[in-house]
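Student: below are the sequence and a predicted model for it; my questions follow.
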Amino acid sequence: MPEGKIIKALSGFYYVKSNDKIIQCRGRGVFRKHNITPLVGDNVVFTAENDREGYIMEIKERDNELVRPPIANVDQAILIFSAKDPEFSPNLLDRFLVIIESNHIEPIIVITKIDLTNDEELQNIKRYAEIYQKIGYEVLLTSSITGDGLEAIYPYLKNKISVVAGQSGVGKSSLLNALHSDLKLETKAISKHLGRGRHTTRHVELIEIGDGLVADTPGFSSLDFIDIESDELTYYFPEMKERFADCKFRGCLHDKEPKCAIKEAVENGEIEQFRYNHYLMFLKEILQRKPRY
């Protein structure tokens, strides 16, 4: 049977690209029975009576998967955050980074709309960019309007499957339109009443941009640490992970324990206070999470 990759999921149909053809497929009933949902990015085996319609018969083993946005086999996540309108949120960025790190996906931070900032605001954004770069993350400052920084994105896309994710209204679709002028993805202005973006992307789809595949995804504004345990959280803060072995007590959560290397690094300015504060906030959420049965 032929094999291919799901490049779009919409209204119960899965569009499978095999060679140069795209076949509209449905999933087998056994998937629903076993609570399995095919995802964009899945490598699948399918059967087709013609060159237009078919059924997905098997889903190949996944390298990784995300819940929100629902996508599999991602090489890297391009996290889009705006410098302004909506305001840059380090807290939300750190939430994204933890989720991406926990799925062993390489994150790239892209800050858009730098054209909207004044000198003071731009310097503040650059300060955050330097902090995240020092931790080890790639950070790019861009504008879809002026084109600043866009050329620097293309090398990261080459031969990769990238998921583009971020808060609603930060300019994900505008950025993709700027990178690929033929896309003409729908964009909308920020809601002044709500103070956040309106959803313009309603499904996940892999799009050919540069020499890679990029997934445009529905925007969202919150993330839950459903599959992360309290003793794992440290590993998803790189600057804490590298100091974890220096803590006096095994299984240190870097909260109330004495002689904690992480807390000492915060006091010495080696770890940013805001990052540690976010860690404590996320840890509290995980500890207060209702147990799953």
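Tutor: Looks like it came in fine. Numbers count the residues shown, from 1 in each chain.

Student: going forward, measure contacts between C-alpha atoms and count neighbours the same way
Tutor: Fine.

Student: how many residues are close by residue 41?
Tutor: Look at residue 41: counted by other Cα atoms under 10 Å, it has 28 neighbours.

Student: and the gap between it and residue 203?
Tutor: Residue 41 sits 13 Å away from residue 203, taking Cα to Cα, to the nearest Å as the criterion.

Student: same question for residue 145.
Tutor: In this view, residue 145 and residue 203 are 25 Å apart by Cα to Cα.

Student: over to residue 157?
Tutor: With Cα to Cα as the criterion, residue 157 and residue 203 are 21 Å apart.

Student: these two: which has the busier surroundings?
Tutor: The residue with more neighbours, out of residue 157 and residue 203, is residue 157; 20 against 17, by other Cα under 10 Å.

Student: the more buried one and residue 219, how far apart?
Tutor: Using Cα to Cα, we find residue 157 at a distance of 20 Å from residue 219.

Student: same check, this time on residue 184
Tutor: Separation of residue 184 from residue 219 (Cα to Cα): 17 Å.

Student: looking at the two, which is more packed in?
Tutor: A direct count of neighbours by other Cα under 10 Å for residue 184 and residue 219 places residue 219 higher, at 25 against 12.

Student: structure B:
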Amino acid sequence: MPEGKIIKALSGFYYVLDGKQIIQCRGRGVFRHNKVNPLVGDYIVYQAENHTDGYLLEVKERTNELVRPPIANVDQAILVFSAVEPEFSTTLLDRFLVAIEDNEIEPIICISKMDLISEQQRETLNQYMEDYRKIGYEVVATSSITSAGLEVLLPYLEGKTSVFAGQSGVGKSSLLNAINPELDIETNQISSHLGRGKHTTRHVELLPIGSGLVADTPGFSSLEFLDIELERLAYCFPEIYKYGEQCKFRGCLHDKEPKCAVKQAVESGDIPNYRYKHYQQIFEEIKDRKPRY
């Protein structure tokens, strides 16, 4: 049986990439019965009489899966955050990073709209970028208007399945259009009243960029941590996990425990204070969440 990869799901149809051809398929009723929900990014087995009349037969095992955006088998996440319009937020960036780290997906931080900032804003941003680079994250500063940084970003996309994620209005679609104008993805301006963008991308779709595939995903501005356990949270903050290995007590959660190496590293400036503050905020969210049955 032929195999392929779902690159788009829309109105009950799945568009499967097999080599250079795209086959339009429907899901079998057995998927619904077994509560299997095919996702963009899934590797599947299908049968088809022609290019518009195929059926999915099997969904292969996934290496990972995201809920928002709904996509599977992602190699890396390009987390797009604008320098301004909307304002750069380490709080939101760290929430995205935790969600991506928990799914064991490689994150790359992309700061967009660098052409719009003042010198003072640039100094502040440069400090944030340096902080994240010290932690070990790849950080790329870009502009879809001037094309600055695109030559740095493009090699990361080659040969991989990447998801562009970030809140609405940060310029994900504009960046992709700047990288490949043939994509011609719809974009909208920021709402001056709301201070955020409109949701121009309404479904998840994998688009060809060089030898890679990129998902331009619907923007969103909040993340819930429904599945992360308290003990795992530190793994999602690489620098906290690193210093946590030096804590006196095994299983230290870096909250109220004495002789905590993480809190000492925050006091000495080795861990940025805002990163630890965000760790505490998410820690409390997880601790206070209601159990699911």
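Tutor: Looks like it came in fine. Remember, predicted model here, so these are calculated numbers, not experimental data.

Student: so after superposing, what's the score?
Tutor: Their TM-score after superposition, calculated using TM-score structural alignment, normalised by the length of the first structure, is reported as 0.98; 293 aligned residues with a Cα RMSD of 0.8 Å.

Student: next, the nearest residue to residue 276 of the first structure once chain neighbours are set aside: secondary structure please.
Tutor: Distances taken as Cα to Cα, 6 or more residues apart in numbering put residue 266 closest to residue 276 of the first structure, at 7.3 Å, once the chain neighbours are dropped. Following DSSP: H, G, I helix; E, B strand; the rest coil, we place residue 266 of the first structure in the helix state.

Student: which residues in the first structure form helices?
Tutor: Using DSSP state H, the helices of the first structure run over 29-33, 90-102, 119-135, 154-157, 172-179, 238-241, 261-267, 273-287.

Student: the longest one packs against which elements?
Tutor: By that I understand helix 119-135 of the first structure. Where contact means 3 or more Cα pairs under 8 Å, 6 or more residues apart in numbering; DSSP states H and E, helix 119-135 of the first structure is packed against strand 138-141.

Student: mean distance, the strand it packs on to its aligned residues in the second structure?
Tutor: Mean deviation of strand 138-141 of the first structure relative to the second structure after superposition (mean Cα distance after the TM-score superposition for the first structure): 0.4 Å.

Student: that strand - contacts with which helices or strands?
Tutor: Using 3+ Cα pairs under 8 Å, 6+ apart: strand 138-141 of the first structure touches strand 106-112, helix 119-135.

Student: most packed of these?
Tutor: Comparing those by mean neighbour count (mean count of other Cα atoms under 10 Å), strand 106-112 comes out on top with a mean of 22.

Student: now do that strand against helix 172-179, angle only.
Tutor: Put simply, strand 106-112 of the first structure runs at 90 degrees to helix 172-179, going by axes from the mean of the first three to the mean of the last three Cα atoms, to 10 degrees.

Student: contacting residues around strand 106-112 of the first structure?
Tutor: With Cα atoms under 8 Å, 6 or more residues apart in numbering as the test, strand 106-112 of the first structure has contacts from 75-83, 97, 100-101, 137-144, 170-171, 175.

Student: try 6 Å this time
Tutor: With contact meaning Cα atoms under 6 Å, 6 or more residues apart in numbering, strand 106-112 of the first structure is reached by 76-83, 138-143.

Student: what's the answer for stretch 79-91 of the second structure, then?
Tutor: For stretch 79-91 of the second structure, the external contacting residues (Cα under 6 Å, 6+ apart) are 109, 110, 111, 112, 113, 114, 165, 166, 170, 196.

Student: got the contact list for the last one?
Tutor: Taking Cα under 6 Å, 6+ apart as the contact definition, residue 196 of the second structure lies against 86, 169, 190.

Student: the last one and residue 164 of the second structure, how far apart?
Tutor: The gap separating residue 190 of the second structure from residue 164 of the second structure is 18 Å, by Cα to Cα.

Student: number of residues surrounding residue 169 of the first structure?
Tutor: With other Cα under 10 Å as criterion, residue 169 of the first structure counts 27.

Student: report back the residue of the first structure that's furthest from centre.
Tutor: Residue farthest from the centre of the first structure, counting by Cα atoms, centre = their mean, is residue 49 at 36.6 Å.

Student: just to revisit the earlier point, tell me which of the helices and strands packed on strand 138-141 of the first structure lies nearest to residue 290 of the first structure.
Tutor: Residue 290 of the first structure lies closest to strand 106-112 among those, at 28.8 Å (Cα to Cα).

Student: report the angle between that closest one and helix 119-135.
Tutor: Going by the same axes, to 10 degrees, strand 106-112 of the first structure makes 170 degrees with helix 119-135.

Student: give me the mean distance between strand 106-112 of the first structure and the second structure.
Tutor: Counting by mean Cα distance after the TM-score superposition for the first structure, strand 106-112 of the first structure comes out at 0.4 Å.

Student: got the angle between that strand and helix 90-102?
Tutor: Using the same axes, to 10 degrees: strand 106-112 of the first structure against helix 90-102 is 150 degrees.

Student: strand 106-112 of the first structure maps to which residues in the second structure?
Tutor: Mapped onto the second structure using TM-score structural alignment, strand 106-112 of the first structure spans residues 106-112.

Student: flag every buried residue along stretch 232-252 of the first structure.
Tutor: For stretch 232-252 of the first structure, the buried set under the neighbour-count rule, 16 or more other Cα atoms under 10 Å, comprises 233, 234, 236, 237, 239, 240, 244, 247, 252.

Student: same thing with stretch 5-17 of the first structure?
Tutor: 5, 6, 7, 8, 9, 13, 14, 15, 16, 17.
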